[in-house]
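In: heads up, no residue letters with this:
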């Protein structure tokens, strides 16, 4: 694998992560617990959609096969997506969505902070824009984790169960392969061990303040770097890709 192929794989992976998470959060539109939170979740979803667009556009350029960002989003099958499984899980309830979002926000902040120093100018530019957004996302999800964790007995139990159920999906966020090794040597990709240390610290501090128990590390889901997913991604793609599959090259 050469540097260009590694950069394509890496950028595609980041774009898939943002795209599928955006789709899940968009499902809250008109279903939020109250209007202000409905708007907040929708805006966060749009932030990730914007990140996905920038990343998939860059991935298409790197690939050099004439494909566009839309082609990458709408004309790939499940095994050709490389997002972590946690972003494709159904929303379930508000507490589950908040727990997942906090887990991801605590990852996004140190990751994009590190990526702003990337030797690749395009990735650094995307990260410089994204970091402003994900810092707000982390403040938002942290606030809700504390409110639900230190709220009523029911809210505490439900968000604790959400963290317990989600924990086995967190390991995939920090998985690395040959792509990461090549790009780290070039100063393009950050060291995931350092990101994990920051993530651990944030998780510990906020969960403690929320009177929640951090789940113990045990067996972790794996396989996203090989395109292995839950059954839920297929349903997402069936909905998201319907128009382009039914009417290829359709234009507004």
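Out: Looks like it came in fine. Source: prediction; values computed, not measured.
In: C-alpha from now on. contacts and neighbour counts both.
Out: Will do.
In: most distant residue from the centre of this structure?
Out: Taking C-alpha atoms, centre = their mean, the residue of the chain most remote from its mean C-alpha position is residue 153, at 29.5 Å.
In: could you pull out the helices for the protein?
Out: 3-26, 35-63, 69-74, 94-115, 121-149, 153-166, 178-185, 192-209, 232-240, 242-246 (DSSP state H).
In: okay, now the one to match up with it:
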């Protein structure tokens, strides 16, 4: 049984239970190179989105939303810690080294999670699209033949179930609310929609990881079916906009203009005081 199986939450941080490289070593040892690259992609997605959501603490429209979005951000940081620790085991690098001491071109996150928060409607539109995708991803990844990835997916899925429910409730509330709330959530959907294709883009890496990784293209049908159903319930239209161009090698160096700003805020303290502990 995985060492993670006894933990209540992917983000539970208490004495003796914190996620460490030693935990990963006990469950899966050193990740093969291709597996590490795959884990890095998923970890970077979670890390970038957690940074975006953390901005809303003290700025959300309701006090309860300050707490809710903060908790979702913490969940995503927990997922990132698992995945970056596992990825780093292949290269002798810690989760902190991967998070704080890579440059922007070395990250492998999709552009959707890097997009501006905008107003609350725009943030909820992004959160709904990504959490619906992530739910299908982790559901499938539970069957991975890599025991560590399967264990991470199993723990993360329990939290993503809440993430998507939270986003769906806000989609309904805004879509069926006032004329202004409907306009804002619809505008948010139009803003985020061009970055959907990248979520479902296969890479040569997936060919190397048959049975280990989840091929993103296999998630499109179910994800979009559920998204479309929710939008119909909220009386919102499915955006009809062109998709942003995807490079020949998705996630391999192509990134949004916003990534550098996210990293500048996230990394400056660690780089100012490298190796500091507290």
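Out: Arrived safely. The model shown is predicted, which means the values in this text are computed figures rather than measured ones.
In: ok, now how distant is residue 96 of the second structure from residue 82 of the second structure?
Out: Look at residue 96 of the second structure and residue 82 of the second structure: by C-alpha to C-alpha, to the nearest Å, they are 11 Å apart.
In: look at these two and report which has more neighbours.
Out: Neighbours per residue, other C-alpha atoms under 10 Å: of residue 96 of the second structure and residue 82, the larger number sits with residue 82, 28 against 16.
In: what's the burial count for whichever residue in the second structure pairs up with residue 121 of the first structure?
Out: With TM-score structural alignment as the criterion, the equivalent of residue 121 of the first structure in the second structure is residue 147. Neighbours of residue 147 of the second structure under the rule other C-alpha under 10 Å: 16.
In: residue 147 of the second structure contacts residue 31, correct?
Out: No: at 10.9 Å, residue 147 of the second structure does not count as touching residue 31 under the criterion of C-alpha atoms under 8 Å.
In: nearest residue to residue 112 of the first structure in space, please, no chain neighbours.
Out: residue 127 (5.2 Å; C-alpha to C-alpha, 6 or more residues apart in numbering).
In: which position in the second structure pairs with the residue farthest from the centre of the first structure?
Out: Per TM-score structural alignment, the equivalent position to residue 153 of the first structure in the second structure is residue 179.
In: gap between the match of residue 121 of the first structure and residue 217 of the second structure?
Out: Taking C-alpha to C-alpha, one finds residue 147 of the second structure at 23 Å from residue 217 of the second structure.
In: check the gap between the most centrally placed residue in the second structure and residue 191 of the second structure for me.
Out: Central residue of the second structure (C-alpha atoms, centre = their mean): residue 46, 3.0 Å from the mean position. Distance, residue 46 of the second structure to residue 191 of the second structure, using C-alpha to C-alpha: 20 Å.
In: same check, this time on residue 93 of the second structure
Out: Taken as C-alpha to C-alpha, the span from residue 93 of the second structure to residue 191 of the second structure is 36 Å.
In: ok, now residue 261 of the second structure?
Out: On the measure of C-alpha to C-alpha, residue 261 of the second structure and residue 191 of the second structure end up 19 Å apart.
In: and the two? Which one has more around it.
Out: It is residue 191, of residue 261 of the second structure and residue 191, that has more neighbours when counted by other C-alpha under 10 Å, with 19 against 11.
In: what does that one align to in the first structure?
Out: So residue 191 of the second structure corresponds to residue 165, using TM-score structural alignment.
In: kindly report the same for residue 110 of the second structure.
Out: With TM-score structural alignment as the criterion, residue 110 of the second structure matches residue 84.
In: can you give me the end-to-end distance of stretch 27-34 of the first structure?
Out: Criterion C-alpha to C-alpha; first-to-last residue distance in stretch 27-34 of the first structure is 15 Å.
In: what's the local residue count around residue 249 of the first structure?
Out: For residue 249 of the first structure, using other C-alpha under 10 Å, the count is 11.
In: roughly how far does it sit from residue 58 of the first structure?
Out: 20 Å.
In: about what we covered before: could you single out the most deeply buried of the helices of the first structure?
Out: helix 94-115 (a mean of 23; mean count of other C-alpha atoms under 10 Å).
In: list the contacts of the aligned partner of residue 34 of the second structure in the first structure.
Out: Taking TM-score structural alignment, the alignment pairs residue 34 of the second structure with residue 6 from the first structure. Neighbouring residues of residue 6 of the first structure by C-alpha atoms under 8 Å, 6 or more residues apart in numbering: 178, 179, 180, 182, 183.
In: now the second structure: which of those residues match?
Out: By both residues aligned by TM-score structural alignment, their matches' C-alpha atoms under 8 Å, the contacts of residue 6 of the first structure still in contact after alignment to the second structure are 179, 182, 183.
In: number of nearby residues for the aligned partner of residue 56 of the second structure in the first structure?
Out: Residue pairing (TM-score structural alignment): residue 56 of the second structure is matched to residue 28 of the first structure. Other residues near residue 28 of the first structure come to 21 when the count uses other C-alpha under 10 Å.
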